[in-house]
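Q: sequence-free structure coming up:
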């Protein structure tokens, strides 16, 4: 994510179906075989699934007692009335005996719920949709829950004041879910620990385009409406899902590496966006050389006209931009495909593993493409006085959700990586980055795991250095 422009904190270079399906993609079997860490570790005692995944920053985000392997989302949206009708079908596995479980859903009206095709009781409790199946679900059982819902979706306001979720635009919707917005448009197990595959069927008025994650699977127009189908086979956290809608110019091609690219650009941003988007294949190729093979089958960009949003987001496989992006923003959001999307958070306090890494990718790109070196960028930042906001709080635990996207997370997070690079040398440093991306591919990671990896790969004791830069308050002293 690039930090919202209305926040002064931020990145250095740019200063953010109508019926239940009866088959499931092959990848779902693998996803069902291993529950996400939240599902196994945070379920409440007894037989009711926990109402949250246990994250101290967002206590009610996610749910316990089950793991969602696959979402099938069938949505119909009218940009003129801003009305959404949806059916979400979730294929899940119980990680404990369940007499009741929750989904995250905010603001939309539920009209029916079934569990394995049998009507289930449900009630609303704030952002929780509490579901009671007719019979208890035994531990290890695979089940399907279908939720019919509708209404006028809108964003949530994050603790830092920025909008998040389903954000209406003058011709559709800008859909960006970090950190808590997925629940504004579909019922979800919304914490990043629970990753799933997705199918999307998105119906909009003819002339509009609906863009989601993963591989484009075609469209069909009838009776003045067009349905777009998408499939995200690799595991994805709910906050990285999108269903952005607008009147877009569309470009499709396949890179030399076989990556299917789909770009959707609002005509008002097309002229400014074209020179940057043209560089996407070379940016992906460069990042692949540094970080390892690109982790997904598809890539691309959604460039919307959404002047009230103020940020871009690394929605998986296809980042969404509120306006024509700068090249540094394109580099940043696509670096997240490795760091943040493929390798996901275990807890939100580790957000530097996303943003520090993507910011440092910008520094590396500049260094290797005729711009300022990473050392020069570091030195300019380190010259800031101890009273500067850069040193306001440590990036390894920002202290709460209001600080997730502030300057220390991005810039001091990147500085941490640069100090690690100086300590271990380039050869070991880039081996560490590639090993991190490969070893946690399509999974999760923590700062402790990264520290252990850095020591193992480099053969150096760097735990103290990383602790200083990530956790000590104030301006760190350089070694």
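A: Structure's in. What do you need? Computed from a predicted structure; not experimentally measured. Residues are numbered from 1 along each chain as shown.
Q: C-alpha only now, for contacts and for neighbours.
A: OK.
Q: end to end, how far does stretch 132-142 reach?
A: 16 Å (C-alpha to C-alpha, to the nearest Å).
Q: So what's the gap between it and the chain middle?
A: 29 Å (C-alpha atoms, centre = their mean, to the nearest Å).
Q: Ok, stretch 418-433 next?
A: Its chain's C-alpha centre and that of stretch 418-433 lie 26 Å apart, by C-alpha atoms, centre = their mean.
Q: ok, now stretch 343-359?
A: 11 Å.
Q: what does it rub up against?
A: With contact meaning C-alpha atoms under 8 Å, 6 or more residues apart in numbering, stretch 343-359 is reached by 1, 11-12, 55, 57, 192-193, 237, 331-333, 335-336, 339-340, 395-400, 404, 409-417, 437, 440-447.
Q: and those residues, which of them are in strands?
A: Among the contacts of stretch 343-359, the ones falling in strands (DSSP state E) are 237, 444, 445.
Q: Now rank those by neighbours and give me the top one.
A: Within these, residue 237 tops the neighbour count with 27 neighbours, counted by other C-alpha atoms under 10 Å.
Q: Residue 345 versus that one, what's the distance?
A: Counting by C-alpha to C-alpha - residue 237 and residue 345 are separated by 9 Å.
Q: list residues touching both of those two?
A: Shared contacts of residue 237 and residue 345, defined by C-alpha under 8 Å, 6+ apart, are found at 192, 193.
Q: Any chance of a ChimeraX selection covering the buried ones in the contacts of stretch 343-359?
A: Burial among those is assessed by 16 or more other C-alpha atoms under 10 Å; the matching ChimeraX selection reads:
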select :1,11,12,55,57,192,193,237,331,332,333,335,336,339,340,395,396,397,398,404,409,410,411,412,413,414,415,416,417,437,440,441,442,443,444,445,446,447
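Q: what's the burial count for residue 144?
A: Applying other C-alpha under 10 Å, I find that residue 144 has 20 neighbouring residues.
Q: Looks to me like it is in a helix.
A: No. Counting by DSSP: H, G, I helix; E, B strand; the rest coil, residue 144 is not found in a helix; it is strand.
Q: Name the nearest of the ones in strands among the contacts of stretch 343-359 relative to residue 50.
A: residue 237 (18.6 Å; C-alpha to C-alpha).
Q: can you give me the helices in the stretch 351-479 of the chain?
A: 352-368, 374-382, 407, 413-424, 426-439, 447-458, 463-471 (DSSP state H, counting those that start in this stretch).
Q: Check it against this one:
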């Protein structure tokens, strides 16, 4: 995937913001990052957010966003000061009703000093009033706000929140959300979860969305523009809301023919991954000039490009598989991206098999045989690919091969029990690659460290005999390959 990533070396050193407490008994500043080695200044230390309440007003003609964000947080240490990740202009900050001092620091740090320090375990209400033109705000040379002819979209990975709400921007701090957006009549505002209400007054319509389940900041989405919206319910009664830009042109038919099958595909995925973990589902296709899809929680974002060659249910399978692998169970750190992408890619392999377009085994054999041992593809380690290679095709394709190798090793009974058990074991939480390896060994009763090391951590092509892969010298390309292969159709 041609995805812009921030190189950690280009970031402002976290040490510039750290302070050494005078004594253990005195409150100290929260760290300006959570310590993720891929992105040292993403997220913040010293507190945990349980809920975001975002009340916004947006003018599509000018791309002007005004907002008030209310964060419910708990101090995890005695705090004299703490940071939020944010890039728009802030006019006022209050902590527990009292005005707080604030300043900006680094590329996207809002540094807040409350009138009174927070004690460890204390619950705090943080209110931030802000405004700005998101498309004109660049952080380290880029913007994650996708400006469209009729509005704007927030959908990107590993960061998107900075351009529309202040947050603790790391997947390790998940929260529930209320997102309320006022837009001019005739314009629609989409977000995650369920639509609680919609009210019009004086030429403006306010859309109120709620996400009850824990949600990572990068999975929160906002899409404003002119959409055709379809609504229905699943057989179990869950609301399904899909939306399509009125300006999709020739892509409109293929987009609808794909995304309208979301409920059906989700029902099929439940057979492999267990009960769907959220209270709503759907998808949306704005008219963006992008080449990726993203698993924004309950309502994935799709690019028109995903449907350039016709209907594409495979990409819907990928993003909906993420609702279990990536959204409900989120990574602990960005190096654990394989737990998201390897499994979503493997879900596409299972769908291919179901549709008679190539079995998972045939796809694994083709993926293995089509790249010679000296291909740079094999130098990328899916279990720790590095920040520049998070969305490399090896994380997806070699990551899915690793799962096929695991399936060959432990057999279908344990493998499919593992696929269902993992999301149930960690529902609503976070996990890393080591956690998955340990769980796989527990379920199968077999030592698997060597297998995972071979497929996920060695910068070389595994031997053909590894875990029973039976690759031919030149196997026939499965029919589904071109829609699945990330180099041709990138997606998260």
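A: Done, it's in. All values derive from a computational prediction rather than experimental measurement.
Q: Tell me how the two chains score on TM-score.
A: The TM-score (TM-score structural alignment, normalised by the length of structure 1) is 0.88; 438 aligned residues with a C-alpha RMSD of 2.0 Å.
Q: just to revisit the earlier point, turn the ones in strands among the contacts of stretch 343-359 of structure 1 into CSV, columns for distance to residue 102 of structure 1.
A: Output for these, formatted as CSV (distance: C-alpha to C-alpha, whole Å):
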residue, distance to residue 102 of structure 1
237, 17
444, 23
445, 25
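Q: Grab the most central residue of structure 2 for me.
A: In structure 2, the centroid-proximal residue (C-alpha atoms, centre = their mean) is residue 219; its distance is 4.4 Å.
Q: To which residue of structure 1 is that residue aligned?
A: Matched across to structure 1, residue 219 of structure 2 falls on residue 240, judged by TM-score structural alignment.
Q: And for residue 75 of structure 2?
A: In structure 1, residue 75 of structure 2 lands on residue 94 (TM-score structural alignment).
Q: Spatially nearest residue to that match (excluding sequence neighbours)?
A: Spatial nearest neighbour of residue 94 of structure 1, chain neighbours left out: residue 66 (4.2 Å); criterion: C-alpha to C-alpha, 6 or more residues apart in numbering.
Q: what number of residues lie near that neighbour?
A: 31.
Q: That one corresponds to which position in structure 2?
A: Under TM-score structural alignment, residue 66 of structure 1 pairs with residue 47 in structure 2.
Q: Would you mind confirming that its match makes contact with residue 78?
A: No. Judged on C-alpha atoms under 8 Å, residue 47 of structure 2 makes no contact with residue 78 at a distance of 9.5 Å.
Q: who's in contact with stretch 281-298 of structure 1?
A: Counting by C-alpha under 8 Å, 6+ apart, 214-215, 234, 255, 258-262, 317-318, 331, 334-335, 337-338, 342, 430, 433-434, 437-438, 441-442 sit against stretch 281-298 of structure 1.
Q: That stretch aligns to what range in structure 2?
A: Using TM-score structural alignment, stretch 281-298 of structure 1 pairs with 263-280 in structure 2.
Q: how close does the residue nearest to residue 94 of structure 1 sit to residue 189 of structure 1?
A: Counting by C-alpha to C-alpha, the gap from residue 66 of structure 1 to residue 189 of structure 1 is 9 Å.
Q: OK, contacts around the nearest residue to the match of residue 219 of structure 2 once chain neighbours are set aside?
A: Distance criterion C-alpha to C-alpha, 6+ apart; nearest residue to residue 240 of structure 1, sequence neighbours excluded, is residue 315 at 4.5 Å. Applying C-alpha under 8 Å, 6+ apart to residue 315 of structure 1 gives the contacts 176, 213, 239, 240, 241, 242, 341.
Q: which of those has the most neighbours?
A: Among those, residue 176 has the most neighbours (other C-alpha under 10 Å), with 33 neighbours.
Q: so what corresponds to that residue in structure 2?
A: Residue 176 of structure 1 maps onto residue 155 in structure 2, by TM-score structural alignment.
Q: Which residue comes closest to that match once chain neighbours are left out?
A: residue 221 (5.7 Å).
Q: aligned partner of residue 425 of structure 1 in structure 2?
A: Counting by TM-score structural alignment, residue 425 of structure 1 corresponds to residue 411 in structure 2.
Q: swap that for residue 450 of structure 1, please
A: In structure 2, the residue paired with residue 450 of structure 1 is residue 436, using TM-score structural alignment.
Q: And for residue 357 of structure 1?
A: Checking TM-score structural alignment: residue 357 of structure 1 goes with residue 343.
Q: any idea how far residue 453 of structure 2 is from its match?
A: Taking C-alpha to C-alpha, one finds residue 343 of structure 2 at 17 Å from residue 453 of structure 2.
Q: ok, the two, which is more surrounded?
A: residue 343 (24 against 14).
Q: Which residue in structure 2 aligns with residue 250 of structure 1?
A: In structure 2, residue 250 of structure 1 lands on residue 229 (TM-score structural alignment).
Q: what's the mean deviation for the strand or helix carrying that match versus structure 1?
A: Residue 229 of structure 2 is part of strand 227-233 when elements are defined by DSSP states H and E. By mean C-alpha distance after the TM-score superposition for structure 1, the fitted strand 227-233 of structure 2 averages 0.6 Å away from its aligned residues in structure 1.
Q: which residues touch that strand?
A: 187, 188, 239, 240, 241, 242, 243, 244, 245, 246, 286.
Q: buried ones in that strand?
A: residue 227.
Q: And the next helix or strand past that strand?
A: Next helix or strand after strand 227-233 of structure 2 toward the C-terminus (DSSP H and E): strand 239-245.
Q: What helices and strands are in contact with that next one?
A: strand 227-233, helix 252-259, strand 281-285 (3 or more C-alpha pairs under 8 Å, 6 or more residues apart in numbering; DSSP states H and E).
Q: Quick one: those as TSV, columns for distance to residue 447 of structure 2 too.
A: Listed next are these as TSV, based on distance: least, C-alpha to C-alpha, whole Å:
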stretch	distance to residue 447 of structure 2
strand 227-233	44
helix 252-259	41
strand 281-285	38
